[in-house]
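Novice: okay, predicted coordinates and the sequence, questions at the end:
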Amino acid sequence: MAYLLMLFHKVYSHPTSQQWVVFIHGAGGSSSLWFKQIKEYRQHFNLLLVDLRGHGKSKRGPKEWLLKPYQFADVAQDVIHVIDHLSIEKAHFVAMSLGTIIVRTIAQLVPERVESMVMGGAVMQFNLRSRILVKIGDWCKNIVPYMWLYQLFAHVVMPDKHQKESRHLFIREAKKLCQKEFKRWYRLTAEAHALMGHFRETELPIPTLYLMGERDHLFLPAIRKMLSTHRCSQLIELSNCGHVCNIEQSEAFNHHSIRFLLHQ
């Protein structure tokens, strides 16, 4: 694949550590949504934050991004290109929401580059409610302004009052997407069913921590079921927390994830 433009990325260097952590946000977000992690993480690791194609400051890209649909493997290769550019041989990966599918795809493509994975608010299966929501969005995406759909999704995924900050941040970042880019990412979501099925059935021998909010009713049950057969993975459920656990319970998220990474 020819790269005409690299993803926007930001590096925080550690004076002595040789370990890297790469942060991958979810659909509609940007690297700015990791603001509650940077201070704690940079005490231990070198950090790499990226804006995925079409998101944040990676909004403008090469014509290939604009003229044809793409798959999760293409988005994963974008990230691999950045770590190649920075000569990062191996890294820990921390992801949120649909970003967990991208990290799992990176691990599938280049497992030797992945030291461990922290999967926050992991999406590994759509339940009936979320499948209906995706289907409704698919019917409406060409006639309804995308921000209406995104605000609907945000309220379904993050319905509680204490999730107001998370909803606000994700809706704010989603406004930076254009309608065409939203449709491309929506198509990715709609086509993710088979990919997630493969990930549930096939565990890689890479240490993995799933951090899920106990109130993440759309996605937590599938993770519980999946981990009953996965041996290299563990699950921690964060109390009083929904889907976007790195924001809603940032202190607990940082404590558990950093402790996990330091022991790998």
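Specialist: Thanks, I have the structure now. Residues are numbered from 1 along each chain as shown.

Novice: make it CA atoms for all contacts and neighbour counts henceforth
Specialist: OK.

Novice: could you find the closest non-adjacent residue to the spatially most central residue of the chain?
Specialist: The C-alpha lying nearest the average C-alpha coordinate of the chain belongs to G99 (CA atoms, centre = their mean; 1.7 Å). In this structure, G99 finds its nearest non-sequential neighbour in G26, 4.3 Å apart by CA to CA, 6 or more residues apart in numbering.

Novice: any idea how far that neighbour lies from L261?
Specialist: Per CA to CA, to the nearest Å, G26 is found 21 Å from L261.

Novice: which non-adjacent residue is nearest M124?
Specialist: M196 (5.2 Å).

Novice: what's the answer for L7, then?
Specialist: Here the residue nearest L7, using CA to CA, 6+ apart, is S58, at 5.5 Å.

Novice: all helices for this protein, in order.
Specialist: For the chain, applying DSSP state H gives helices covering 38-41, 63-67, 72-85, 99-109, 128-140, 146-157, 164-174, 179-190, 193-201, 220-227, 245-248, 250-262.

Novice: neighbours around the residue nearest to L7, how many?
Specialist: 17 (other CA atoms under 10 Å).

Novice: distance of it from A192?
Specialist: Taking CA to CA, one finds S58 at 23 Å from A192.

Novice: before we move on, what about S233?
Specialist: Using CA to CA, S233 is found at 21 Å from A192.

Novice: do N142 as well
Specialist: N142 is 20 Å from A192, by CA to CA.

Novice: the more surrounded of the two?
Specialist: More crowded of N142 and A192, by other CA under 10 Å: A192, with 19 against 12.

Novice: show me what contacts Q77?
Specialist: By CA atoms under 8 Å, 6 or more residues apart in numbering, the contact set of Q77 is I106.

Novice: dropping in the other structure now:
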Amino acid sequence: MENIIASLPATQYFTTGDGVRIAYELEGETGNPVLVLSNSIATDYHMWDVQMPAFTRFFQVLRFDTRGNGASGAPAGDYSINRMALDVIELLDHLGIEKAHFLGLSLGGFIGQYLAIHTPERIDKLVLANTSSYLGPQAYFNKQIKSLQEGATMDGFADMFIHNWFPAAMISNGDSRVAPFRDMVLNTPPLGLAGSFAAVRDGDLRKTAALIPHATLIIGGQYDTVTLPEHSELLAATIVNSSLTILPVVHLSNIESSERFNELVIDFLQD
């Protein structure tokens, strides 16, 4: 199978086997290696906007909204990393893409690990940014899910995520990079956020991550309070063919240190 779909520079949609509509965008020169970008929880694919000018110089970039997030469908019930990974495989099949590099940040990193473990033939090189092979405790996620099921507004979640994602100085100084992410959280369907919390709650790849055969770049955040630096170090110790870089950032390393992030990713994928 060859990459047969030309660049599509606007939002497109396809429907998964279980009936969920997934929003995606394919941008860049046809014939370049494909790079798939996978998002953090409670964001949409525009979280990668700052990367696009650099990445599309070298890659055909496929980015999408994870089920339950952004403009993709948000079915009721618990989601799983397994089903989220299958969404990616079905999207690649829909576009006629046999193999691609994969860059996942946070929740996207869980998806990337699962794909590399269970469908290694579909992944070329792997980048795992600000992610983990396990996040607990389960009680924390159950509490968040319960509050969403009981009608909690997204405002409180927006405050929580913003303070988890960015340094205090960026928030207090009104940095223009922060506001779009608050809007992304506010636009996340509550059912989708609850389902996504369940996927993270139930995802435990600590043992199976050792099966990842791919060349893997791991990017961590020195000040990340969600996916701690120790989580990145554990991934690097588990995945045999991996390298680790810890940046002086909080959680959204692609935003807070975009130039260095872009450089690391491009150099790794082109090496």
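Specialist: Everything's here; your move. Just so you know, these numbers come straight off a predicted model, no measurement behind them.

Novice: TM-score of the superposed pair?
Specialist: Once superposed, the chains reach a TM-score of 0.84 (TM-score structural alignment, normalised by the length of the first structure), with 251 aligned residues with a CA RMSD of 2.4 Å.

Novice: circling back: these two touch, right, the residue nearest to G99 of the first structure and M96?
Specialist: Yes - the pair G26 of the first structure / M96 is scored as a contact, 5.6 Å apart, by CA atoms under 8 Å.

Novice: which residue packs closest to the residue opposite F253 of the first structure in the second structure once aligned, ignoring adjacent ones?
Specialist: Taking TM-score structural alignment for the superposition, F253 of the first structure sits opposite F261 in the second structure. In this structure, F261 of the second structure finds its nearest non-sequential neighbour in N254, 5.6 Å apart by CA to CA, 6+ apart.

Novice: let's have the helices of the first structure in a markdown table, adding distance to T208 of the first structure.
Specialist: Output for the helices of the first structure, formatted as a markdown table (distance: least, CA to CA, whole Å):
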| stretch | distance to T208 of the first structure |
| --- | --- |
| helix 38-41 | 18 |
| helix 63-67 | 31 |
| helix 72-85 | 18 |
| helix 99-109 | 10 |
| helix 128-140 | 25 |
| helix 146-157 | 24 |
| helix 164-174 | 24 |
| helix 179-190 | 23 |
| helix 193-201 | 13 |
| helix 220-227 | 10 |
| helix 245-248 | 16 |
| helix 250-262 | 9 |
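
Novice: single out the most deeply packed of the ones you listed.
Specialist: Of these, the one with the most neighbours on average (mean count of other CA atoms under 10 Å) is helix 245-248, at a mean of 24.

Novice: once aligned to the second structure, how far is it on average?
Specialist: Superposed on the second structure, helix 245-248 of the first structure shows a mean distance of 0.4 Å to its aligned residues (mean CA distance after the TM-score superposition for the first structure).

Novice: off-centre distance for that helix?
Specialist: 13 Å (CA atoms, centre = their mean, to the nearest Å).

Novice: which elements pack onto it?
Specialist: Under the contact criterion of 3 or more CA pairs under 8 Å, 6 or more residues apart in numbering; DSSP states H and E, helix 245-248 of the first structure touches helix 164-174, strand 208-213, helix 250-262.

Novice: check contacts around the residue nearest to L7 of the first structure.
Specialist: Neighbour list for S58 of the first structure: L7, F8, D51, L52 [criterion: CA under 8 Å, 6+ apart].

Novice: ok, 6 Å please
Specialist: Each residue near S58 of the first structure by CA atoms under 6 Å, 6 or more residues apart in numbering is listed here: L7, F8, D51.

Novice: and these, which of them are buried?
Specialist: Taking 16 or more other CA atoms under 10 Å as the criterion, what is buried in these is L7, F8, D51.

Novice: which residues sit against stretch 85-94 of the first structure?
Specialist: Stretch 85-94 of the first structure is contacted by residues W20, V21, V22, F23, R113, V114, E115, S116, M117, V118 when judged by CA under 6 Å, 6+ apart.

Novice: against the second structure, where does that stretch fall?
Specialist: Counting by TM-score structural alignment, stretch 85-94 of the first structure pairs with residues 94-103 of the second structure.

Novice: please tell me how far the alignment partner in the first structure of A198 of the second structure sits from L149 of the first structure.
Specialist: Alignment note (TM-score structural alignment): A198 of the second structure maps to R187 of the first structure. According to CA to CA, R187 of the first structure and L149 of the first structure sit 14 Å apart.

Novice: on that earlier part again, roughly how far apart are the residue nearest to G99 of the first structure and L220 of the first structure?
Specialist: 16 Å.

Novice: please apply the same query to L209 of the first structure.
Specialist: From L209 of the first structure across to L220 of the first structure, the span is 13 Å (CA to CA).

Novice: likewise E214 of the first structure?
Specialist: Between E214 of the first structure and L220 of the first structure the distance is 7 Å, computed by CA to CA.

Novice: look up the closest residue to A116 of the second structure, ignoring the ones flanking it.
Specialist: That would be I212: by CA to CA, 6+ apart, it lies 5.6 Å from A116 of the second structure.

Novice: the counterpart of that neighbour in the first structure - how many residues pack around it?
Specialist: For I212 of the second structure, the aligned position in the first structure is L204, judged by TM-score structural alignment. By other CA under 10 Å, 15 other residues sit near L204 of the first structure.

Novice: turn the helices and strands packed on helix 245-248 of the first structure into TSV, including distance to K39 of the first structure.
Specialist: TSV is the format used below for these (distance: least, CA to CA, whole Å):
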stretch	distance to K39 of the first structure
helix 164-174	19
strand 208-213	19
helix 250-262	10
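
Novice: can you pull the contacts of E214 of the first structure?
Specialist: Applying CA under 6 Å, 6+ apart to E214 of the first structure gives the contacts E237, L238, S239, C241.

Novice: rerun that using 8 Å as the cut-off
Specialist: Contacts here follow CA under 8 Å, 6+ apart; on that basis E214 of the first structure touches L220, E237, L238, S239, N240, C241, G242.

Novice: most neighbours of all the residues you listed, which one?
Specialist: For the contacts of E214 of the first structure, neighbours were counted using other CA under 10 Å, and G242 has the most, 29 neighbours in all.

Novice: isn't it up against L218?
Specialist: No - judged on CA under 8 Å, G242 of the first structure makes no contact with L218 at a distance of 9.6 Å.

Novice: about what we covered before: and the match of I212 of the second structure, how far is that from Y12 of the first structure?
Specialist: 29 Å.

Novice: same question, C232 of the first structure
Specialist: Distance from C232 of the first structure to Y12 of the first structure, by CA to CA: 29 Å.

Novice: and for A2 of the first structure?
Specialist: A2 of the first structure is 27 Å from Y12 of the first structure, by CA to CA.

Novice: who has more neighbours, the two?
Specialist: More crowded of A2 of the first structure and Y12, by other CA under 10 Å: Y12, with 15 against 6.
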